[in-house]
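Asker: build me a structure from this.
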Amino acid sequence: MSIFLGILFAYFFKLPKTFISKKVSTIPLQIGIVILGATISLPYALDVSSEYLPWISLFVVASFFAGLLIGKILGIHRRIAFLLSAGAAICGGTAMAAIAPIIKAKPQELLIAMTIIFLLNALAIILFPLAGNYLGMSNFEFGAWSALAIHDTSSVIGSALIFSNESAQVAATLKLGRTIWLIPLILIANWIFNREVTAAKFPRFIIFFILAIIINTLFNFNYEVQNFLQTISQAFLIVGLFCIGTQFNSSELSSLSGKPLILALMLWVAVIPSAYYLVKYF
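Answerer: This next block holds a predicted model:
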């Protein structure tokens, strides 16, 4: 909604290039990602996710590179394929918002990737609990399944909470294992998209993101502090996405096709049964 509001705002008010939302560009997104880092504690995530961490890592890596491969086969522009692959493999909109400024994604590209992931997340919240009940999954199994197969953290928790409180706790804990992959994702994205530009500077917000994780690891923030930081992070992300929306150029939207949706659906169709088989039989 934030992106669409930005688009409508720019459309009706015919914003000049010097308008503040265009000048600040992706800075609010970067601030939001840095604050998000302060809610991640590496030792805690590794401890609680130890049983599933190897499988989570395998899912993340396999999904990400499968997305890039499918995108190449379908002839999708590599920025869109990179956004969708990152969103599907790690943590949906958060991952895409984190790498968008690094890969210099156009507002239209981020918009279509966000829209696709949003639609799949909306379906997941409705269909996953129904499927879990039909398949007779336990609370732990459903929480693990949601954490592995659904994209955005909010949708993971939403789906699991409909099933049971225990499922939500399991899902939130295991989802951290995927969120941690934001760190190598950001580094890989910078290396792939900026290595050819000798004058490109290493994105400073990546350093602050890692420092924020270290600070949380050292001080072990309690639940209240982390909840406050998550709220602040979401606020900056929402503002940042609004700014992205105001940079939208409708003339370039015609270059996009239905192929990105096919890519996201193909990844999801492969991940859902694979994740179910893993949590049910391993």
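Asker: alpha carbons only for contacts and neighbour counts from here, please
Answerer: Noted.
Asker: ok, now which ones touch the one residue sitting closest to the centre of the chain?
Answerer: Ranked by distance to the mean C-alpha position of the chain (C-alpha atoms, centre = their mean), the top residue is G92 at 2.6 Å. Under the criterion of C-alpha atoms under 8 Å, 6 or more residues apart in numbering, the neighbours of G92 are 86, 114, 117, 151-153.
Asker: again, 6 Å this time
Answerer: 151-152 (C-alpha atoms under 6 Å, 6 or more residues apart in numbering).
Asker: report the separation between it and R79.
Answerer: With distances defined as C-alpha to C-alpha, to the nearest Å, the gap from G92 to R79 amounts to 15 Å.
Asker: what's the helix or strand E166 falls within packed up against?
Answerer: In this structure, E166 is located in helix 165-179 according to DSSP states H and E. Applying 3 or more C-alpha pairs under 6 Å, 6 or more residues apart in numbering; DSSP states H and E, we find helix 165-179 packed against helix 139-149, helix 153-163.
Asker: alongside the first, I'd like the structure of this one:
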Amino acid sequence: MDRTRPVPGRKFLDMQFSAREIIFIIIAVLCCTNLISAPVALLLGLLVAQLVGHPWLHLNHKVTHWLLQISVVGLGFGMNAHAAIEAGRAGFGITVVSIVATLGIGLLLGRWMRIDKKTACLIATGTAICGGSAIAAVAPAIDAKDKQISVALGTVFILNAVALFIFPVTGHLLGLSQMQFGTWAAIAIHDTSSVVGAGSRYGPQALEVATTVKLARALWIIPVSIIASFAFRKKGQKIQIPWFIGLFILAMLGNTFIPAVQTFSPYATIIAKAGLTLTLFLIGSGLSRDVLRSVGIRPMVQGLITWASIAAATLWFIYYFV
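Answerer: Below you'll find the predicted structure:
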């Protein structure tokens, strides 16, 4: 027998993981179980980022990007099209007003605080529509530099993490219905991941409303990107269309009208929720000390005031009129 011949799988078995990598893998696996909730996963990610660091940070953005989209599509298998249409119709008017108001407040604050125009635009867009996804779509349209993108992403992700914890608590204190909370979360929380995380923590109807309204809101990435490209005189740039929203709609329609799809829908939903929890852990673990330091005071203040203004205004409207 030739002992020099490589054994299939031997290379993998001979791999040695560092303590940091082992800790990261263990927590990531636990996030795929029912033992860790979405907010706890995000908190664990933040702790890992500060204490031991992300061992594969260079891959984090791409992995979270795809994992979030796949998870959102999976959540579509747990939703009913009739209820989603009703929720989307109810939230359309307030969605339009809130997007325009948030963009206006954010841009005016950026100008008043003398923040770089492109950075201010990215922060306002991320707060108005859907966090990191909106920033990633608008950045090439305005030819933003890496530093401007990282500052905007850092600002939005930090505030997004805070929102995931305080929104459910606020909703319970005010006695918001699941319909009210789902609408508020979809409008006032930045990223889709945290919107879904907060909605699932509040209740099943809140999750359905929050996801539907948020994904409808995400479609505004397209017109806002086009307007931004003209505003910054950058014509002909490609716009990143959120195609996963179409797959989400197909999954929802299949779950509503096709009995064969309904048989495996519960399993797809369970897997999707586990993927979402893992996504939040990865997002938290990507907020390294360098990212936190790069944000700076003024962009953070701009993001905080813009976010607090729209969150308070929409909460008041939803509490009294929805």
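Asker: ok so, going back, what residues in structure 2 pair up with whichever helix or strand comes after the helix holding E166 of structure 1?
Answerer: Along the chain past helix 165-179 of structure 1, the next helix or strand (assigned with DSSP H and E) turns out to be helix 182-194. Under TM-score structural alignment, the match for helix 182-194 of structure 1 in structure 2 covers residues 221-233.
Asker: so how far is that stretch from its chain's centroid?
Answerer: Centre-to-centre, stretch 221-233 of structure 2 and its host chain are 21 Å apart (C-alpha atoms, centre = their mean, to the nearest Å).
Asker: mind listing what's buried along it?
Answerer: With burial defined by 16 or more other C-alpha atoms under 10 Å, the residues of stretch 221-233 of structure 2 counted as buried are 221-222, 224-229.
Asker: next: stretch 157-173 of structure 1.
Answerer: 157-161, 163-164, 166-173.
Asker: do stretch 24-34 of structure 1 as well
Answerer: Neighbour counts over stretch 24-34 of structure 1 (16+ other C-alpha under 10 Å) mark 25-34 as buried.
Asker: counting neighbours, what do you get for the alignment partner in structure 1 of F92 of structure 2?
Answerer: Structural alignment (TM-score structural alignment) places F92 of structure 2 against L53 in structure 1. A count of neighbours around L53 of structure 1, defined by other C-alpha atoms under 10 Å, yields 19.
Asker: same deal with A312 of structure 2?
Answerer: When neighbours are counted by other C-alpha under 10 Å, A312 of structure 2 comes out with 13.
Asker: quick one: the longest helix along structure 2 to chain centroid distance?
Answerer: Among the elements of structure 2 assigned as helix by DSSP state H, the one spanning the most residues is helix 81-112. Here helix 81-112 of structure 2 is found 16 Å from its chain centre; the criterion is C-alpha atoms, centre = their mean.
Asker: nearest to F4 of structure 1, of the buried residues of stretch 157-173 of structure 1?
Answerer: Of all the buried residues of stretch 157-173 of structure 1, G158 has the smallest distance to F4 of structure 1: 22.8 Å, by C-alpha to C-alpha.
Asker: aligned to the closest one, what sits in structure 2?
Answerer: G158 of structure 1 is assigned G197 in structure 2 as its aligned equivalent, the criterion being TM-score structural alignment.
Asker: which residue, other than its chain neighbours, is closest to its match?
Answerer: Leaving aside its chain neighbours, G197 of structure 2 sits nearest to A38 (5.6 Å; criterion: C-alpha to C-alpha, 6 or more residues apart in numbering).
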